[in-house]
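Undergrad: Got a sequence here, can you model it:
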Amino acid sequence: MWTRDYHRIEQAIRFIEDNVRRQPSLADVARYVGMSEFHFQRVFSRWAGVSPKKFLQFLTADYARRLLQESRSVLDVAYDLGLSGSARLHDLTVTLYAMTPGEIKAQGAALTIRYGVHPTPFGECLLALTPRGICGLRFIEPGAMREHADDLKDAWPDSRLVQDQTATGAMVQRLFGPASRSTESKGACPLVVRGTPFQIKVWEALLRIPSGHVVSYQHLARRAGLAGSTRAVGTAVGKNPVAYLIPCHRIIRSTGAFGEYRWGSLRKKVLLGWEAAHKEGP
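TA: Now for the predicted structure:
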């Protein structure tokens, strides 16, 4: 159901953007995605928690600019308090562990990475796990698992890859399932990544941006102590190996434009709209 709902939402938003000048009605959009107006409204509200009309307000440049202003102070507080490179995803504590080249070499083929493809509210994802934690999460198009598994092998060339839908499925349920928004504490969610010291610093900075907020590339660079390296920071953001959990989708341009996204610019809008809807409420 997740993937089917997401693709309908994505289709609808693309249709609205392509026809923005004539401002299509809800009935027009529903017809385009092959649903009745009533059914489309129900599916959309079930997925987003708000009506299509309200959701679209979160995708405007005006809303994005207001959110940039509001979010700047939120990020400043996080840095001024000296918070470590960790974040909260619902009631999971997300922590980042960077494997050194020496550790990676020492483990060699002894490092087993289990991976699987699963539906999420934002389309299919490939999730990869090491014994220490999540080392990869990427949104993929249907039928593209082999291509992304090969990319995973390139990223961890000395490891042993094992497809394991059971192990990865349990983690996907923790991250995206119905229980993911309960108030019950669910413990830690460690991330295991490999990258340059510069990339790690940027990814740790991304972890401090709360859901429902956005910051500009320039502000992220400045608060991460990398002022003057905005372009390089943008490159590091684009190399993020763990979508959603390291929230690179929360970086937008200072003009309010959403910008590009490794897993699709439209998916970025959908992610930000979904988070805004849950922050603002119905």
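
Undergrad: going forward, measure contacts and count neighbours with C-alpha atoms only.
TA: Will do.

Undergrad: Pro119 looks like it's in a strand, true?
TA: Yes - the assignment for Pro119 is a strand, going by DSSP: H, G, I helix; E, B strand; the rest coil.

Undergrad: centroid residue for the chain?
TA: Tyr244 (2.3 Å; CA atoms, centre = their mean).

Undergrad: helix/strand/coil for the nearest residue in space to it that is not next to it in sequence?
TA: Nearest residue to Tyr244, sequence neighbours excluded (CA to CA, 6 or more residues apart in numbering): Leu137, at 7.8 Å. Following three-state DSSP, Leu137 is assigned to strand.

Undergrad: what's the burial count for Leu137?
TA: When counting by other CA atoms under 10 Å, one arrives at 23 neighbours for Leu137.

Undergrad: The residue nearest to the centre of the chain and Arg42: what is the separation?
TA: Per CA to CA, to the nearest Å, Tyr244 is found 25 Å from Arg42.

Undergrad: Check Lys186 too.
TA: To Arg42, Lys186 is 30 Å away according to CA to CA.

Undergrad: what's the spacing between Leu92 and Arg8?
TA: Leu92 sits at a distance of 29 Å from Arg8 (criterion: CA to CA).

Undergrad: again, but for Glu260
TA: With CA to CA as the criterion, Glu260 and Arg8 are 21 Å apart.

Undergrad: still on that earlier bit, the residue nearest to the centre of the chain in helix, strand or coil?
TA: Quick answer, by three-state DSSP: Tyr244 is coil.

Undergrad: cool, the one 10 residues further on as well?
TA: Ser254 carries the three-state label coil when classified by three-state DSSP.

Undergrad: That one and Ser216 touch, don't they?
TA: Yes - taking contacts as CA atoms under 8 Å, Ser254 lies within contact range of Ser216: 5.2 Å.

Undergrad: so what sits against both of these two?
TA: Taking CA atoms under 8 Å, 6 or more residues apart in numbering as the criterion, Ser254 and Ser216 both touch Leu68.

Undergrad: For the two, work out which one has more neighbours and name it.
TA: The neighbour comparison of Ser254 against Ser216 (other CA under 10 Å) goes to Ser216, with 24 against 17.

Undergrad: Let's compare: structure for the following, please.
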Amino acid sequence: MTADYARVERAIKFIETNFIRQPPLAEIAASVGLSEFHFQRLFRRWAGVSPKRFLQYLTAGYARELLRQSRSVLDVAFEAGLTGSGRLHDLTVNIHAASPGELKERGAGLIIRYGTHPTPFGNCLLAATSRGICALRFIPSGDVGEVLGTLQGEWENACFAEDFEATGGLAERIFSTTVGGSAKPGLALHVRGTNFQVRVWEALLRVPPGAALTYGELALRAGAPGAARAVGTAVGQNPVAYLIPCHRVIRNSGVLGEYRWGAARKKAMLGWEAAHRTG
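TA: Reported below is the predicted structural model:
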């Protein structure tokens, strides 16, 4: 899946660069070194839909309709006080914020276990304390050292231990696409953030896959109407990609916007979720 995603991301970037002249499928396929036939097969294996159908999910028109359709779904989710109902496999996610003492000590006394793992959206660094997942970060450049170094700087007094076995089980639960059946056990997140940031992240957990909202709507649902700019900053500082689904926040105009881990990856996530929802 990771190898497939690398080509899908390159294809999305090629389309973004050349969208004005609407390149045919054969040209898009050639841009990632594949024939049209093999590109179609790869794309269906990754997304479950054709490239043409997938790209329909990334248009501003579709995004505006998605915002409109999502509002009633979000009303129900927020009124019910749901926390993380929106996993493709019914996985619940709950936030445990670092205590003031932990913030001051910057991780002193904590053991953080980490590992790198493949996902449908590229390789990620996954890290967890005894209280929950503290980081999920994609590795855009392929250099895990840079991503790990940033994390170590945030928890500078913690003890870091590479543990693929421990984090591998978490990665499998997070990115499983099994639908239906009994609900899987929930996941806990152990995050560092201000009270305001945590409120924004908790609001994001209530946005189910296949739904989206604007920064203004997120501000309202986080109890901070009129603070869309501050909410946008909190979204950008989300330490746990995908699980805290900041990729589901888009502009009111239908423009999907930027993303900490790359605009193409955000488009891939939104299109992938839309494909699974409609499929």
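
Undergrad: Quantify their similarity with the TM-score.
TA: Once superposed, chain against chain, the TM-score is 0.94 (TM-score structural alignment, normalised by the length of structure 2); 278 aligned residues with a CA RMSD of 1.7 Å.

Undergrad: Distance check, the nearest residue to Ala228 of structure 2 once chain neighbours are set aside against Glu79 of structure 2.
TA: In space, and not counting its chain neighbours, Ala228 of structure 2 is closest to Gly216: 4.9 Å by CA to CA, 6+ apart. Distance check for Gly216 of structure 2 against Glu79 of structure 2: by CA to CA, it reads 18 Å.

Undergrad: more crowded one of these two?
TA: Gly216 (21 against 8).

Undergrad: Helices along the stretch 51-200 of structure 2, start to end?
TA: For the stretch 51-200 of structure 2, the helices defined by DSSP state H, counting those that start in this stretch cover 51-56, 60-79, 100-105, 144-154, 164-175, 195-204.

Undergrad: residues in structure 1 matched by the longest one, start to end?
TA: Following TM-score structural alignment, the partner segment of helix 60-79 of structure 2 in structure 1 covers residues 61-80.

Undergrad: Can you tell me what sits against the matching stretch?
TA: Here stretch 61-80 of structure 1 makes contact (CA under 8 Å, 6+ apart) with 57-58, 208-209, 213-216, 219, 223, 254-258.

Undergrad: redo that, cut-off 10 Å
TA: With contact meaning CA atoms under 10 Å, 6 or more residues apart in numbering, stretch 61-80 of structure 1 is reached by 57-58, 82-84, 205-206, 208-210, 212-216, 219-220, 223-224, 251-258, 272, 276.

Undergrad: hmm, back to that, so the residue nearest to Tyr244 of structure 1 makes contact with Asn240?
TA: Yes - with contact defined as CA atoms under 10 Å, Leu137 of structure 1 and Asn240 form a contacting pair (9.5 Å).

Undergrad: Next, show the common contact partners of these two.
TA: Counting by CA under 10 Å, 6+ apart, the common neighbours of Leu137 of structure 1 and Asn240 are Ile246.

Undergrad: Do a quick rundown of the strands in the stretch 151-282 of structure 1.
TA: Ranges of strands in the stretch 151-282 of structure 1, per DSSP state E, counting those that start in this stretch, are 160-163, 188-193, 215-216, 251-252.

Undergrad: Put together a markdown table for the ones you listed, with distance to Leu126 of structure 1 on each row.
TA: Converted to a markdown table, the strands of the stretch 151-282 of structure 1 look like this (distance: least, CA to CA, whole Å):
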| stretch | distance to Leu126 of structure 1 |
| --- | --- |
| strand 160-163 | 10 |
| strand 188-193 | 15 |
| strand 215-216 | 27 |
| strand 251-252 | 22 |
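
Undergrad: Would you mind finding the most buried of the ones you listed?
TA: strand 215-216 (a mean of 26; mean count of other CA atoms under 10 Å).

Undergrad: Outside of that strand itself, list whatever touches it.
TA: With CA under 10 Å, 6+ apart as the test, strand 215-216 of structure 1 has contacts from 64-65, 67-75, 206, 209, 222, 230, 234, 249-258.

Undergrad: hmm, 7 Å instead?
TA: Residues outside strand 215-216 of structure 1 that contact it (CA atoms under 7 Å, 6 or more residues apart in numbering) are 68, 71-72, 250-254.

Undergrad: can you check stretch 182-197 of structure 2 too?
TA: Contact with stretch 182-197 of structure 2 is made by 90-98, 103, 131-134, 234, as judged by CA under 7 Å, 6+ apart.

Undergrad: quick check, nearest of those residues to Ser141 of structure 2?
TA: The shortest gap between Ser141 of structure 2 and any of the contacts of stretch 182-197 of structure 2 belongs to Cys134, at 21.2 Å (CA to CA).

Undergrad: ok, back up a step: where's the residue nearest to Ala228 of structure 2 relative to Ala224 of structure 2, distance?
TA: Distance from Gly216 of structure 2 to Ala224 of structure 2, by CA to CA: 9 Å.

Undergrad: Could you do Arg199 of structure 2 as well?
TA: Distance of Arg199 of structure 2 to Ala224 of structure 2, given as CA to CA: 9 Å.

Undergrad: Return every residue with contacts to both of these two.
TA: Common contact partners of Arg199 of structure 2 and Ala224 (CA under 7 Å, 6+ apart): none.

Undergrad: one step back: and the buried ones among the contacts of stretch 182-197 of structure 2, selectable in ChimeraX?
TA: Burial among the contacts of stretch 182-197 of structure 2 is assessed by 16 or more other CA atoms under 10 Å; the matching ChimeraX selection reads:
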select :90,91,92,93,94,95,97,98,103,131,132,133,134,234
